[in-house]
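S.K.: Structure for this input, please:
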Amino acid sequence: MNKVGGPRSTEEIQASTRVDLNRALNKLIEPMQKLCFQAAEKQMPACPDWTSVAIYPKILELFSHMSARVMVGPELCEAWPAIAMKYIKSVLAAQGTIRKKYCPVLYWTAYYLSPEVAQVNKARRQAAQLVRPVLEARQAAYASRGAEVEKHDDFIQWIMDSYRASGKTATPDDIVQNIFIVMFASMHGTSFIALQSRFSLVGTPDALIEIRKEIKRVSRNDLKDSPVHSSALRYDPYTFKDGLHVPAGIVLSFPNLRYNTDPTTGLVPEAGIFEGKRWLRRRAEFNTSKFQFASTAEDAFDWGGGPHACPGRFMADVTIKLILICLVTKYDMKLPEKEGERPSESRRFMDLTPDTSTPMMVRDVQG
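M.R.: Below you'll find the model as predicted:
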């Protein structure tokens, strides 16, 4: 992505996500939920009766508005989603165009010649200009008051502090590029899972009724669905004990989808059938700390493992639940009559992707 002006992962954003975000997450749930419901009021059409709605773009809007509170704080969260979505769409469009028009050895020239890359850089500058006043005000406050300065629970603050701890001063472009890598890593993954879960609940009305009752009692539920996969690149050669040699530069992927759905492992019995309480029962059999959506273990690699586990998995957990709470409590949904059954996922290599093109019939919850 960086060849088209896109973001790249840094040590600063990894530290900010692993430590600062997870430490502040409980305090952020309430304002995130408020923004989610506000976005639904603006983005969803009025649905007094059954109305056809392209639901996946709406889920993306809910995510972008809700996550804005975490990314840029309350001062900028209203203006941020439009700029962020423009930047992300520009990067994805530029990547596709460059792969078609340029050979790999000339990718670097696209940064200077491609109009698509020019759009990426334009959106990048707009994002940097948006955060500049907030960043400079906070840097000035720290310069005058030092450690006594007020701390804010957002990525602008955390990235600024992380750069300072490394002996560097974060620029507005540093801030937005680090924030964008978090958005690229989380936006479609969390939205896919939210869509898959809502598809599943359409076919299980009893589970939907129970979830709505649970939401009334507590602010979150314990539902888990959808295997994902993770991959890594070997930067150094490695030889296993059995003699298997992996050269440097080889892409390694753990086949989580196949492992999680393999009946011989006994990990997920009848994995092809949606069972809303599957993981709740598994936790009752063992302990409440296992089989959570964001859990990692020797037999659960959806988020990676050990120090390499996804640092933003707890935010993904919260975000998906808040989106589902909004969709479940505000709207009844069903598939169009011509569709009948749940849209099937597409599988490419180890990716499992829901059908994002099928609209759903939506109406406001009755009564």
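S.K.: When you work out contacts or count neighbours from here on, use the C-alpha atoms and nothing else.
M.R.: Fine.
S.K.: Now do the same contact list for the spatially most central residue of the chain.
M.R.: Closest residue to the average C-alpha location of the chain: residue 186 at 2.2 Å, with CA atoms, centre = their mean. Residue 186 makes contact with 312, 316, according to CA atoms under 8 Å, 6 or more residues apart in numbering.
S.K.: My reading is that it lies in a helix. Confirm?
M.R.: Yes - per DSSP: H, G, I helix; E, B strand; the rest coil, residue 186 lies within a helix segment.
S.K.: I'd like the structure of this one too, to check against the first:
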Amino acid sequence: MNQLLDRLLDQSMLTAVIIPLLCYYIYAKFIQNSHQVEYKRYELHSKDGIQSKWNSLDDVLRLNYHKDRNFIYQVEQPHKDIVVIPAKYVDELKNLPESKVNFLEDINERFLGEYNKMLAPGGLEDLTLTHAIKNDLTPKLGIIMQEMQEEISYAFEGTVGKCKDWTPVSPQAAVMRIIALVSGRIFVGPELNRNDIYLSNLVGFAVRTWMVTTSMRRYPKWLRPLAQYWNPEVGKVEEAIATMGNLLKPLIIGRGEMIGSHNDMLAWSMATCPQEHREDLRWQSMYQLQIGTASIHVTSTTVTHLWFDLAARPDYMRILRQEIEQLMATGGVLDKTSIPRLRKLDSFMKESMRINPFSVTGFSRKVMQDLTLSDGTILPKGITITTPVSQISMDPDIYPNPEIFDGLRFYKLREQPGNETRHQFVATNKDCLNWGHGPRACPGRFFANNEIKLIMAHLILNYDIKLPDGEMRPRNVWTEGAIVPDGTRQVLFRSRELRE
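M.R.: Alright, predicted model coming up:
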């Protein structure tokens, strides 16, 4: 009797697992993909031993942008095909509700957010982070700038240090630690931000999430809900969340009702999150790790590009240093009101980002329902749309002589009457989509703007920088559409105070 019961239970358990997986397979295979796009398709990967003629996504973007920038086509990508649309549609699409075109659905689908825990702890609808950035971080930039400058000085001492003679420094490693220290000061406060376990966990989380993404992509969609339980990379992400929880626990308990006396993201998240999550270690840990993933690596990449660009063009050091010194001579400090007056530095930063965008594509959205645009173009439900950012930034009709790095390009544009507040580093429009555009434009770009300017100002005032003799500006590395600086290359630093 017991053996018969065990068999029945085994069969019931098997049925409970197999039937849902079979239903999901049928849905994913035949129903979910029923909306087909009738656009020309480009394959990037070898199939059946035949090498694709296209080496990269950027090759395809360049070909079609030069032939006809209004051409719509689709390109094979690891997670799904993407549909490349002209930038002319951006202004029409940017204000559509999430029920029509959805930014987070694209992120979730592209990086498998339900498995790598990269999305907010409350899921796609959780906007706690966005609210904290817009309603707390950005309005309080003036208050936290002194703390940021203190942390920048500390971070430079521990990474670049005193350089009596020309000293080689790895920008990627140095910048990553500087950004982690400065950002961590604003994320969790001085009690924790210099803790080495905290720093390595914060910086390493993005790598762990990417390992989950790449490993889970090997499984068909219908098997992923089950495969996550035997995937060791998912376990490492869970370990990172638990480690962060152990680090945050004394802070969360110690703050209690004194949350309002702290100006950091932990305090703001505790104050604005649902009451049941205020002291929820897992929730707060995921929140902190999400902040790090969203900000530290993007900002570090931007600053590393800037170090390479400045080292390759030392003539700009005198121009930028003079601007900063003149500003400090009149006010004495760099603060929220004086930072916007660094127009030449702002221009140099924007030009560096134009040449070295975060990604070859941008303004990506998943289409949630069939859309008919104003000119009759139809975007079917289920597709992912994007724009060719790398080609827009090199368009001679938008940027004359785009192949030439002109660090004062945008400064000169702002000198023209009526342009005083335009062409800024944080500005977004259909021709400048590095930060996105519309309501979903990166809310943290104002914090990043101040952080980057303070770091660059510290470098320019305290050091000289150049490339090793005989070397050119290092070529960028391209990976799955992302554009990152070469982490193996070095620049040379020399302290000004020791020389003078």
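S.K.: Overlay them and tell me the TM-score.
M.R.: Once superposed, the chains reach a TM-score of 0.87 (TM-score structural alignment, normalised by the length of the first structure), with 354 aligned residues with a CA RMSD of 2.4 Å.
S.K.: what residue of the second structure takes the place of residue 274 of the first structure?
M.R.: Mapped onto the second structure by TM-score structural alignment, residue 274 of the first structure lines up with residue 405.
S.K.: Count the neighbours of its match for me.
M.R.: Using other CA atoms under 10 Å, residue 405 of the second structure is surrounded by 15 other residues.
S.K.: same question, residue 413 of the second structure
M.R.: Residues near residue 413 of the second structure, counting by other CA under 10 Å, number 16.
S.K.: cool, the one 3 residues further on as well?
M.R.: Other residues within reach of residue 416 of the second structure, judged by other CA under 10 Å, total 9.
S.K.: just to revisit the earlier point, element containing the match of residue 274 of the first structure?
M.R.: Assigned by DSSP states H and E, residue 405 of the second structure belongs to no helix or strand.
S.K.: mind checking how far it is from residue 24 of the second structure?
M.R.: 51 Å (CA to CA, to the nearest Å).
S.K.: Run through the strands of the first structure in chain order.
M.R.: With strands called from DSSP state E, the first structure shows them at 51-53, 230-233, 238-239, 245-246, 251-254, 331-334, 346-348, 351-353, 360-364.
S.K.: Quick one: those as JSON lines, columns for distance to residue 263 of the first structure and mean neighbour count too.
M.R.: Listed next are the strands of the first structure as JSON lines, based on distance: least, CA to CA, whole Å; neighbours: other CA atoms under 10 Å:
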{"stretch": "strand 51-53", "distance to residue 263 of the first structure": "37", "mean neighbour count": "18"}
{"stretch": "strand 230-233", "distance to residue 263 of the first structure": "21", "mean neighbour count": "14"}
{"stretch": "strand 238-239", "distance to residue 263 of the first structure": "30", "mean neighbour count": "12"}
{"stretch": "strand 245-246", "distance to residue 263 of the first structure": "29", "mean neighbour count": "13"}
{"stretch": "strand 251-254", "distance to residue 263 of the first structure": "17", "mean neighbour count": "13"}
{"stretch": "strand 331-334", "distance to residue 263 of the first structure": "31", "mean neighbour count": "20"}
{"stretch": "strand 346-348", "distance to residue 263 of the first structure": "19", "mean neighbour count": "10"}
{"stretch": "strand 351-353", "distance to residue 263 of the first structure": "18", "mean neighbour count": "17"}
{"stretch": "strand 360-364", "distance to residue 263 of the first structure": "32", "mean neighbour count": "21"}
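S.K.: okay, these in TSV with distance to residue 13 of the first structure next?
M.R.: TSV is the format used below for the strands of the first structure (distance: least, CA to CA, whole Å):
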stretch	distance to residue 13 of the first structure
strand 51-53	36
strand 230-233	18
strand 238-239	28
strand 245-246	29
strand 251-254	23
strand 331-334	36
strand 346-348	30
strand 351-353	26
strand 360-364	37
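S.K.: out of these, nearest to residue 33 of the first structure?
M.R.: Checking these against residue 33 of the first structure by CA to CA gives strand 331-334 as the closest, at 16.0 Å.
S.K.: Read off where the closest one ends up in the second structure.
M.R.: On the basis of TM-score structural alignment, strand 331-334 of the first structure is assigned to residues 463-466 in the second structure.
S.K.: That stretch against the first structure, how far on average?
M.R.: Here stretch 463-466 of the second structure, set against the first structure after superposition, deviates by a mean of 2.5 Å using mean CA distance after the TM-score superposition for the first structure.
S.K.: what does that stretch contact?
M.R.: The contact list for stretch 463-466 of the second structure, computed with CA under 8 Å, 6+ apart, reads 310-314, 317, 491-496.
S.K.: Can you get me the centre-to-centre distance for it and its chain?
M.R.: Computed by CA atoms, centre = their mean, to the nearest Å, the chain-centroid distance of stretch 463-466 of the second structure equals 27 Å.
S.K.: before we move on, what about stretch 71-84 of the first structure?
M.R.: The answer for stretch 71-84 of the first structure is 16 Å, by CA atoms, centre = their mean.
S.K.: Cheers, nothing more for now.
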